[in-house]
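Asker: Pasting a predicted model and its sequence here:
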Amino acid sequence: MKKKLHIGNLRSKAVLALSGLLLLGSCDFFRIKTEEEDPDNPVVASVGTAQLYLDDIDHISKEMATGLDSADLVNRYVQSWIKKQLMIREARENITLDEAEINRKLLDYRYALIAYEYEKKVVEESLDREITPQEIAAYYEANKQNFALKEIIVRTNYIKLEKSLPQKRQLERLLGNDREEQNNELKDFAIRYANNYFIEDSTWVKFDDIIINTPLTQNNNQVQLLQNERLINVDDETYSYYFKILEYRLQDQVPPLEFVRDEISKIIVNKRRVELADKLKRDIYNHALENNEFTIYE
C-alpha cells in the first residue's frame, strides 16, 4: 500500500506551545464539572469549569524519587495546572481560533512526539558510552581552542589554620618543601591541625571556588597575585590561610586536558547520539524507498 509523503516546514516553538496548552485544555485530563462528585476522587483544584481531580495527580507519588517531598511536588503540580488553565482561558477570550488549523497542528505535534520517543528509545539502546583516553586526547588536540577558560583555574594546596597555633612554622616549612614525601606529611598535618584544607595537587579547580570565604576574595588583582606569588598567606581576625600555587591558567587561556576531560566525554557521546539518530532516519527512509512504501505526487 502506498502512502502520500507530506513535506512541510517546521512549526515555531510558540505555535507548538500554544497548541499544547489548548490540547491540555480540551482533553479528558482537565475534566469539566459534572453534577455528581465521586467521594473517592475529590476535586483538588478548579479554574472556571475545568477541574483537577485527585486521580489526576496520583501518579506523582508513584513516580517521585525516594527522599523527595511529595507535598511540595503536588503543590507545584497543582500551581502549574492552574497557571496553564488561566493561560488557556485568557487565550480563548482574546484571540479567534481556527479549530481545524489547531487540530491539524496538534496532530503534527502528536506525530512528532511519537517519532521523538521512538528515536530516543532506539538511540539510547544502541548508544556506546565507552570512550577511550585516546579519543579524548584526539578531540582535545583538534578542538582545544574551543575550551578557552572563562575563569582562573589552579592546582593548589590550601590550608586554613587558627592564627594562634604554634604549628604555623611547621606548616610553612612543609609548604616550602618540594620533596615527594612532603605531600603525605602535609596531609597528616592538615588532618591533625587544619580547620579546612584542600590537598589534591593533581586536581584543577576554579580559583574562586578555593578562595571562597577567605580574605583573598577581596583581592582585586588575582592575576598579578598568581603571577608573583607561589606561596600565598593571608590572615583575618581568627585564621591564617595558606595557598601553595602549583600551577595556574588565566581567563582565555587553554585549560589542561584534565580540566575538560568530563566535558569532552559528554561531547563525544552526544555526537554519537546525533549520528545514530541521523542513521536511523536514513535507514527507515531507504528501507521505505526500496519497498515503494511512499509516493511523492507532482
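Answerer: Cool, the structure landed. Numbering: from 1, shown residues only.
Asker: make it CA atoms for all contacts and neighbour counts henceforth
Answerer: Noted.
Asker: Which parts of this structure are strands?
Answerer: Using DSSP state E, the strands of the chain run over 3-4, 31-32, 43-47, 50-53, 153-162, 196-199, 205-206, 231-235, 239-249, 294-295.
Asker: how near is K62 to S70?
Answerer: 10 Å (Cα to Cα, to the nearest Å).
Asker: picking up where we left off before, output the strands of the chain as a markdown table; include the columns mean neighbour count and distance to L127.
Answerer: Listed next are the strands of the chain as a markdown table, based on neighbours: other Cα atoms under 10 Å; distance: least, Cα to Cα, whole Å:
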| stretch | mean neighbour count | distance to L127 |
| --- | --- | --- |
| strand 3-4 | 10 | 31 |
| strand 31-32 | 16 | 41 |
| strand 43-47 | 16 | 42 |
| strand 50-53 | 20 | 39 |
| strand 153-162 | 22 | 33 |
| strand 196-199 | 16 | 37 |
| strand 205-206 | 16 | 31 |
| strand 231-235 | 16 | 47 |
| strand 239-249 | 19 | 35 |
| strand 294-295 | 14 | 29 |
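Asker: need those in a markdown table with distance to T214, can you?
Answerer: Below are the strands of the chain laid out as a markdown table (distance: least, Cα to Cα, whole Å):
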| stretch | distance to T214 |
| --- | --- |
| strand 3-4 | 69 |
| strand 31-32 | 57 |
| strand 43-47 | 50 |
| strand 50-53 | 51 |
| strand 153-162 | 9 |
| strand 196-199 | 11 |
| strand 205-206 | 14 |
| strand 231-235 | 8 |
| strand 239-249 | 7 |
| strand 294-295 | 68 |
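Asker: The structure to be compared is supplied as follows:
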Amino acid sequence: MSQKNRIGSVIMSLTIFVFSACNSVNNSVNDEPLVKINESFLTKGKVYQAVPNSLSKEDSAIFAQDYINRWIRSELLLSKAELNLTPDEKDVEQMLEEYRRSLLIHQYQQKLLEQKYSPLITGSEIKKYYTDMVDNFKLAEPIIKGVFVIVPQSAPNINNLKDLYRSDEAEDIVKLEAYCFQNAKKYEVFLDHWLTFDEINKHLPEGINQTERFIRNNKYHHTTDSVNQYFLSIKEYKLGSEVAPLEFVESKIKAILLNKKRLEFIKQLEVDLYDEALKNKNITFF
C-alpha cells in the first residue's frame, strides 16, 4: 500500500471513529494507535479530542488529516533535533522556567486588570490626544459617507429607488431603508459614520480606478451587470492624505489610551509591590 493510501486509510478509520464516538467510548478504543514514529504514538483519542464538535463529517475528516500531518512533521523534526543537538543545546530547563515565570506574571497582571482596573476614557481625553497627535492621523485612502444599494434586476419600482437614494430628506431615507429591507441584496445607509471607499468599491461589478478623481467629480453612481443594479450616493468625503475626522479614528485612539493606562497601572503595581516588600522586610540585600 502506498504512503498516500495508508494516510487515506487512517483518515477513513478515524472519521468512522469520530462519528460513532460518544461519551461512553472506552479507554481502550481511545488508546488505539493511528500513527507511530519511532517510539511515539498518535492515538485515535488524541485526534478525536482535537476535532471541533461543530464541524461537518467532511470538514472533520479534513481537519483530522491536517492534524495528523502536522503531528507527523512535528515528530520527525523533534527526532532530528534530538539526534543533532548537543546536550547543552537540548537543555531547555532554564528557558522553560523563564517562560513559566513570564506566563504566570502575565496571567496575574491580566487578572488584576480584569478585577481591579477598568479605566474610563473620557471624550475630552480622546479629543486632546487627537489634537496633540493630529499629524499621525492622515488618511491612507479616501473615506465617504453616503448610501450604497445593490438590488436584483427584477426588483420592483427601480425608478422610485433612483429618486430615493439621491435624496437628503429624512422621510426619503426612511422610505429608502424600508425599500431596501424588502428588496435589496445589500445596502449601507452610512450617513452617520465613515467607510473607506474601498469597502464599497470592492462590491461594484467593475472597480473604480482613480478613486480620488472619481469622488471629487461624482456625487452619484449607478451601474449594472447581468444580475444586479448598483446605486452609490456620496454625501461627504475626505481624500487620502487629509486629516482623518475624529469620529473615524476615535476607536483607535481609545484603544491607544486604554493600553497606555493599563501599562501605567502595571508599572505602578510593580512599584507598589516593591515598596510593600521592603516595608515588610521580605527583601534581603546581601
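Answerer: That came through fine. Computed from a prediction, not measured in an experiment: that's the story for all the values here.
Asker: After superposition, what is the TM-score?
Answerer: The pair, once superposed, lands on a TM-score of 0.73 when counted by TM-score structural alignment, normalised by the length of structure 2; 256 aligned residues with a Cα RMSD of 3.3 Å.
Asker: if we can go back for a sec, just want to know which of K62 and S70 of structure 1 has more residues nearby.
Answerer: The neighbour count for K62 of structure 1 versus S70, taken as other Cα atoms under 10 Å, is higher for S70 (15 against 9).
Asker: To what extent is the closest residue to that one other than its chain neighbours buried, counted in neighbours?
Answerer: Ranked by Cα to Cα, 6 or more residues apart in numbering and with sequence neighbours excluded, the top spatial neighbour of S70 of structure 1 is S61, at 6.1 Å. Using other Cα under 10 Å, S61 of structure 1 has 15 neighbouring residues.
Asker: ok, now the one 10 residues further on?
Answerer: Taking other Cα under 10 Å as the neighbour definition, A71 of structure 1 ends up with a count of 11.
Asker: got the contact list for it?
Answerer: Not one residue lies near A71 of structure 1 by Cα atoms under 8 Å, 6 or more residues apart in numbering.
Asker: could you measure it against S61 of structure 1, distance?
Answerer: Distance from A71 of structure 1 to S61 of structure 1, counting by Cα to Cα: 9 Å.
Asker: same check, this time on L97 of structure 1
Answerer: With Cα to Cα as the criterion, L97 of structure 1 and S61 of structure 1 are 37 Å apart.
Asker: I153 of structure 1 now?
Answerer: Taken as Cα to Cα, the span from I153 of structure 1 to S61 of structure 1 is 43 Å.
Asker: in the superposed pair, what's the mean gap between stretch 260-280 of structure 1 and structure 2?
Answerer: Superposed on structure 2, stretch 260-280 of structure 1 shows a mean distance of 2.2 Å to its aligned residues (mean Cα distance after the TM-score superposition for structure 1).
Asker: Spatially nearest residue to E188 of structure 2 (excluding sequence neighbours)?
Answerer: Closest residue to E188 of structure 2 apart from its sequence neighbours, by Cα to Cα, 6+ apart: F148 at 5.1 Å.
Asker: and the gap between the residue in structure 1 that that neighbour lines up against and Y197 of structure 1?
Answerer: Under the alignment (TM-score structural alignment), F148 of structure 2 maps onto Y158 of structure 1. Distance from Y158 of structure 1 to Y197 of structure 1, counting by Cα to Cα: 5 Å.
Asker: What of V205 of structure 1?
Answerer: Separation of V205 of structure 1 from Y197 of structure 1 (Cα to Cα): 13 Å.
Asker: ditto for V223 of structure 1
Answerer: Look at V223 of structure 1 and Y197 of structure 1: by Cα to Cα, they are 22 Å apart.
Asker: L231 of structure 1 now?
Answerer: To Y197 of structure 1, L231 of structure 1 is 15 Å away according to Cα to Cα.
Asker: Kindly report the same for T217 of structure 1.
Answerer: 17 Å.
Asker: How about I268 of structure 1?
Answerer: I268 of structure 1 sits at a distance of 34 Å from Y197 of structure 1 (criterion: Cα to Cα).
Asker: picking up where we left off before, residue contacts, the residue nearest to E188 of structure 2?
Answerer: Contacts of F148 of structure 2 (Cα under 8 Å, 6+ apart): Y187, E188, V189, I200, Y230, F231, L232, S233.
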